[in-house]
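# here are the coordinates; sequence isn't available:
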């Protein structure tokens, strides 16, 4: 069961670039959860997948210190959902439940992949831990930074439009 979770039900076996496939499936699934089940369900799913990820990766890497198998993509799922939470929260707070327009998930996906691949600052520090927690933590940091970047990009796009009115 832990392996099935770690590879996110087989998504991590897709080639090439299993992390990108994991992120793509995650953003589509997260967007669907927000759309049809609502923001609180996305929060619940994110917390659940994060906890399950720490558990599953910890069990799978117990005897393999320093290993970060490419097929383990539950960390991408958790991080991608964190990236989606920020724009989803902004819409939910305005009473627009289940209405996350397409540029937001696309931006969250692109920013998440950027932070996950480039690994700046805390993302890289977590990645260099060399333990099971680091496997999860680098993607959680990347998700947080991607969510913030998505909100900032939306503000940068919309603020001039608002000011021109």
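Thanks, I have the structure now. Everything numeric in this text was worked out from a predicted model, so none of it was measured. Numbering: from 1, shown residues only.
# all contacts plus neighbour counts: C-alpha atoms, from now on.
OK.
# So residue 9, which state does it fall into?
coil (DSSP: H, G, I helix; E, B strand; the rest coil).
# That one and residue 3, how far apart?
Going from residue 9 to residue 3 by CA to CA, to the nearest Å gives 8 Å.
# Now the residue nearest to the spatial centre of the chain: which helix or strand?
Centroid-nearest residue in the chain: residue 80, 1.3 Å away (criterion: CA atoms, centre = their mean). Following DSSP states H and E, one finds residue 80 within helix 74-93.
# Beyond that helix, next helix or strand please.
That would be, after helix 74-93 and using DSSP H and E, helix 103-118.
# any idea of the angle that following helix forms with helix 74-93?
Note on geometry: by axes from the mean of the first three to the mean of the last three CA atoms, to 10 degrees, helix 103-118 and helix 74-93 are set 150 degrees apart in direction.
# any residues touching helix 103-118, and which ones?
20, 23-24, 27, 31, 79-80, 83-84, 87, 123, 138-139, 142-143, 145-147, 149-150, 154 (CA atoms under 8 Å, 6 or more residues apart in numbering).
# That one: which residues count as buried?
By 16 or more other CA atoms under 10 Å, the buried positions in helix 103-118 come out as 104-113, 115-116.
# now, which of these sits nearest residue 55?
Of all these, residue 55 sits closest to residue 116, with 20.8 Å by CA to CA.
# ok, structure two:
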């Protein structure tokens, strides 16, 4: 069960780019959560995935030399969902149909999250260097938050809300 959780249903066992595939797998699940319960459900699921992922990663890596094995992708799920939260919140608070999830937003959330997760700028790299289960999860949470901020700015520009 722990391996099922940490690999997000064994997606992390894909031998090439498991983190990218974990992020890709998170997109339709995040969309489904948004459709089923809007922003509140996606937010609650994100918090639960973070808590469950931290615990499962701690159990999975207990006694192992590598604190962040590539097959652990539950952290990518949490980070990707954080990057999607502004889209979900915007639609939810605007009262838009839950099935409306504009492609530029989720594509941007995916690309930005993956860039921050791979490049590990500033605080993302700091969290990655913690070499602990919390660090495994936290670097993706921070990468997701950074992507989310840029998504909000991009939406503001695209919708003329920032006067740009």
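Looks like it came in fine. Model, not experiment: these values are computed from the prediction.
# Tell me how far the helix holding residue 80 of the first structure lies from the chain's centre.
Helix 74-93 of the first structure sits 6 Å away from the centroid of its parent chain (CA atoms, centre = their mean, to the nearest Å).
# again, but for stretch 140-157 of the second structure
On CA atoms, centre = their mean, the centre of stretch 140-157 of the second structure falls 11 Å from that of its chain.
# In contact with the aligned partner of residue 27 of the first structure in the second structure, which residues?
Residue 27 of the first structure maps onto residue 27 of the second structure when the alignment is built from TM-score structural alignment. With contact taken as CA under 8 Å, 6+ apart, residue 27 of the second structure is in contact with 80-81, 106.
# quick one: residue 76 of the first structure and residue 141 touch, right?
No - counting by CA atoms under 8 Å, residue 141 is not a contact partner of residue 76 of the first structure; they are 10.8 Å apart.
# who's more crowded, the two?
residue 76 (34 against 26; other CA atoms under 10 Å).
# By residue count, tell me the biggest helix in the first structure.
helix 132-163 (DSSP state H).
# buried sites along it?
Buried, per 16+ other CA under 10 Å, within helix 132-163 of the first structure: 132-151.
# Would you mind listing the two of the buried residues of helix 103-118 of the first structure that lie farthest apart?
Spatially, the most separated pair among the buried residues of helix 103-118 of the first structure is 104 and 116, at 17.7 Å (CA to CA).
# First-to-last residue distance for stretch 6-22 of the second structure?
10 Å.
# I would like the residues contacting stretch 73-80 of the first structure, please.
Against stretch 73-80 of the first structure from outside (CA under 8 Å, 6+ apart): 5-8, 11-12, 18-19, 22-23, 25-27, 46, 49-50, 53, 108-109, 112, 135-137, 139-144.
# Report the distance from it to the chain centre.
With CA atoms, centre = their mean, you get 5 Å for stretch 73-80 of the first structure.
# hang on, the earlier thing: can you work out which other helices and strands pack against the longest helix of the first structure?
When contacts are defined as 3 or more CA pairs under 8 Å, 6 or more residues apart in numbering; DSSP states H and E, helix 132-163 of the first structure sits against helix 39-60, helix 74-93, helix 103-118, helix 121-127.
# which helices and strands sit right next to the shortest one?
Taking 3+ CA pairs under 8 Å, 6+ apart as the contact definition, the neighbouring helices and strands of helix 121-127 of the first structure are helix 132-163.
# again, only this time at 10 Å
Applying 3 or more CA pairs under 10 Å, 6 or more residues apart in numbering; DSSP states H and E, one finds that helix 121-127 of the first structure contacts helix 103-118, helix 132-163.
# Ok, which of these comes nearest residue 37 of the first structure?
Using CA to CA, the nearest of those to residue 37 of the first structure is helix 103-118, at 16.3 Å.
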